[in-house]
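Novice: sharing a model that was predicted from the sequence below.
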Amino acid sequence: MAVSSRQNQNMMNLIRKVHGLVERPDLTKHRQSQDRIGAILGTEKGIAYEETEVDGMSCEWVKVERAHLKRYVILYCHGGGYSTGSMVYARTLTTKLAESTGMDVFCFNYRLAPECKFPAAAEDAMKAWNYLMYLGYGARDVIVAGDSAGGNLALSLTLKLKDEGRMLPRGLALMSPWTDLTKSGKSYQTRSSVDPVLDHEYLDRMIENYAGGMELTNPYISPLFGKLEGLPPVYIQVGDNELLLSDSTQLHKNLVKADVSARIDIYKGMWHVFQMSPLKNAYDAMNKIAEFIFDICR
């Protein structure tokens, strides 16, 4: 059933209120609120959550408790502006990913800003990648996925692997990726009044926390400015009511220009990482990600 514009506006108002309750200037409380939401809304029956540690870094396997495809694995980079978020909060996404693909999902708690600025998160992403290689997965057995800052991290990791001459993952699945910390896209103006999740004040705070005083066009900080030639297939999902819309549409254009196989789906009336919500659109979007992954794994 189609959602009317009024219903959609009501939903966005609700999302705005919920996000306001979670987001707090006190980062510790903000992080705790997110973890509570992840534990309540993300944890499902029929899914196993197995904690492990990699070189002092907390990590989590999310696995369906049924016969499933174990040849491939999804390395998941959580969002949160590089200052918040965790593997528990990410269960609102990793659980859906495990269910829709039948694949094991590996998520990790990278070090957060402002306590640990760039390149701490990028170093931890490489640590997680190297751990999967140590377990015996080949690079082509891994799909790297992420939302928001996690989409940035997924791209940054892949660019680093490419620059080091290493084998690249089979593909990238990105939800509302934050690719441009210079905020140069048109949507930063055209969507600022409608985005129920993000605003300029929040983004500026996250940028300062993570990369204050650094060159924001550094491709490992803003992958939009990276040399994208040779990257594996990329699938992008973004809502058309979000501040970061341009981060996705321009990334897609740059990927196509670099002759990379790239697809983008822009979801009308949707907001930043809407896939977290318990909505039909969210489950449909996850099924689209599963289709992309199955397609590149054939």
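Specialist: Arrived safely.
Novice: use CA for all of it now, contacts and neighbours both
Specialist: Noted.
Novice: show me the helices in this protein, by range?
Specialist: Counting by DSSP state H, one finds helices in the chain at the ranges 5-22, 27-37, 91-101, 120-135, 149-163, 187-190, 200-211, 245-257, 280-296.
Novice: could the ones you listed go into CSV alongside mean neighbour count and distance to Val73?
Specialist: CSV is the format used below for the helices of the chain (neighbours: other CA atoms under 10 Å; distance: least, CA to CA, whole Å):
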stretch, mean neighbour count, distance to Val73
helix 5-22, 14, 31
helix 27-37, 17, 24
helix 91-101, 24, 10
helix 120-135, 17, 9
helix 149-163, 24, 14
helix 187-190, 16, 34
helix 200-211, 16, 28
helix 245-257, 21, 24
helix 280-296, 17, 10
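Novice: tabulate these (JSON lines), appending distance to Thr52.
Specialist: Formatted as JSON lines, the entries for the helices of the chain read as follows, by distance: least, CA to CA, whole Å:
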{"stretch": "helix 5-22", "distance to Thr52": "27"}
{"stretch": "helix 27-37", "distance to Thr52": "17"}
{"stretch": "helix 91-101", "distance to Thr52": "15"}
{"stretch": "helix 120-135", "distance to Thr52": "11"}
{"stretch": "helix 149-163", "distance to Thr52": "20"}
{"stretch": "helix 187-190", "distance to Thr52": "39"}
{"stretch": "helix 200-211", "distance to Thr52": "26"}
{"stretch": "helix 245-257", "distance to Thr52": "33"}
{"stretch": "helix 280-296", "distance to Thr52": "25"}
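Novice: before we go on, here's another structure to hold up against the first:
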Amino acid sequence: MRKTQGKDNVVHSGTRHHHRGRSPQSMALTAGCRIIVKNAVRLWALQPNLHWPFDSIDRIAGWAPHPPAVSIRRVELPTCPAELVCAPGTSARRAVLYLHGGAFLTCGLNTHRSLVARLSSAADAEILNVGYRMFPSYGPSAAVADALDGLRWLLRRGYRDHEIVLAGDSAGGYLALATALELLHRGRTPTAGVVAISPLTDLDSAHRLAQPHSRCSMFTARAMTAFSRYLTAQRRGRFNRRIVSPVDADLENMPPVSIHVSTDEFLLSDAELMYRRMVDAGAQCDLHLWDGQIHDFPLAADILPEGRRALRYVGDFVKRVTPASVEDAVARDYARAASL
């Protein structure tokens, strides 16, 4: 544990957790990703502007049955769809706004419904899963705007800022961090915390490519370079409004952050750099390092024991940073009744 002095002489800490050992399921999944996913990513790197079949992935995932006994309510935000997901037995004393991964290009509500349902149970929380706008029509700034619309919806539902956590995986991890920073930029009260799973935190790929990541089972150096160039081209075009790297922002007033990442993936350096910048800024950050996992491994929690364990840690973090009181519950119930 590393401790620093923050504002008003309050001691903040950064804590690293190293999770060793691999399940047989993890080894099999890694081998499968090397054959299927890594080769698909290689093909994308040759033609980054090719959006099919990536824009079909979420549609195909929609054919899967919904998680059993889970309450799923369709929500229409001003510019995008969302789902309110609540696992059986959840008290709904707190909420998570979830932003899916997919390189700002793919995935959506369908691909992440099972993960969100598991997180609802682990965190004892309602989850607003946001199907934010993506490339090629919209950039990350539009996705952050959609996340802010989702937060407004949760506030109207009766939740307060200190009862809400922002969360996301991969590109969604970037968006969760960027949304918290946008709240601070606007002088707004930040949420209770942020969860980032295998997050992109630096839009400059130089430090990432300098690291040896031949063990990554999903991405190649060429693919990461192509993605960086694609994102840079979009930033220089019509999507250049406040697209920032979280690692380069003023992090002093950030809420507590919990990061989970594999030690074998390309975005390990992004996670470690974000952790160091958070701690150096005097903010609270927990970094969980998982040996031998694929990128964004909690997404495979249905078959992966490590993914289920990681989501339990995420749930514990959400509950820790969102202590509920009787007064909060009464105010929330009143707001919900008034909205009926």
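Specialist: Ah, there it is. Keep in mind that this is a model prediction, so the values were computed, not measured.
Novice: sorry, back to before: Leu231 of the first structure is nearest to which of the helices of the first structure?
Specialist: Using CA to CA as the measure, helix 149-163 is the one of these that comes nearest Leu231 of the first structure, at 7.6 Å.
Novice: in the second structure, what residues pair with that closest one?
Specialist: Matched against the second structure by TM-score structural alignment, helix 149-163 of the first structure falls on residues 171-185.
Novice: other residues contacting the matching stretch?
Specialist: For stretch 171-185 of the second structure, the surrounding residues in contact (CA atoms under 8 Å, 6 or more residues apart in numbering) are 98-104, 140, 143-144, 147-148, 166-168, 189-191, 194-201, 244-246, 249, 251, 253-254.
Novice: rerun at 7 Å
Specialist: 99-104, 144, 147, 166-168, 189-190, 194, 196-197, 199-201, 246 (CA atoms under 7 Å, 6 or more residues apart in numbering).
Novice: go on, stretch 93-110 of the first structure?
Specialist: The set of residues external to stretch 93-110 of the first structure that reach it, using CA under 7 Å, 6+ apart, is 42, 57-64, 68-70, 72-77, 86-87, 121, 124-125, 275-276, 286-287, 290.
Novice: make it 8 Å
Specialist: 42-44, 47, 57-64, 68-70, 72-78, 86-87, 120-121, 124-125, 128, 275-276, 283, 286-287, 290, 293-294.
Novice: from Ala45 of the second structure, how far off is the equivalent of Lys17 of the first structure over in the second structure?
Specialist: For Lys17 of the first structure, the aligned position in the second structure is occupied by Ile35, per TM-score structural alignment. Ile35 of the second structure sits at a distance of 16 Å from Ala45 of the second structure (criterion: CA to CA, to the nearest Å).
Novice: and the gap between Leu157 of the first structure and Arg205 of the first structure?
Specialist: Summarising the geometry, the distance separating Leu157 of the first structure from Arg205 of the first structure, computed by CA to CA, is 23 Å.
Novice: report the contact partners of the match of Lys17 of the first structure.
Specialist: Ile35 of the second structure sits in contact with no residue, where contact means CA under 8 Å, 6+ apart.
Novice: from Arg152 of the second structure, how far off is it?
Specialist: Note on Ile35 of the second structure: its distance to Arg152 of the second structure, by CA to CA, is 42 Å.
Novice: just Arg308 of the second structure next, same as before
Specialist: Using CA to CA, Arg308 of the second structure is found at 30 Å from Arg152 of the second structure.
Novice: ditto for Leu175 of the second structure
Specialist: Applying CA to CA, the value for Leu175 of the second structure to Arg152 of the second structure is 16 Å.
Novice: swap in Ser120 of the second structure?
Specialist: 20 Å.
Novice: and the contacts of stretch 171-185 of the second structure, which of them are buried?
Specialist: If you count burial by 16 or more other CA atoms under 10 Å, the buried members of the contacts of stretch 171-185 of the second structure come out as 99-104, 144, 147, 166-168, 190, 194, 196-197, 199-201, 246.
Novice: which one in the first structure is aligned with Gly282 of the second structure?
Specialist: Using TM-score structural alignment, the equivalent of Gly282 of the second structure in the first structure is Asp259.
Novice: of the buried ones among the contacts of stretch 171-185 of the second structure, which belong to strands?
Specialist: Assigned to strands by DSSP state E, the following of these qualify: Leu99, Leu166, Ala167, Gly168, Val194, Ala196, Ile197.
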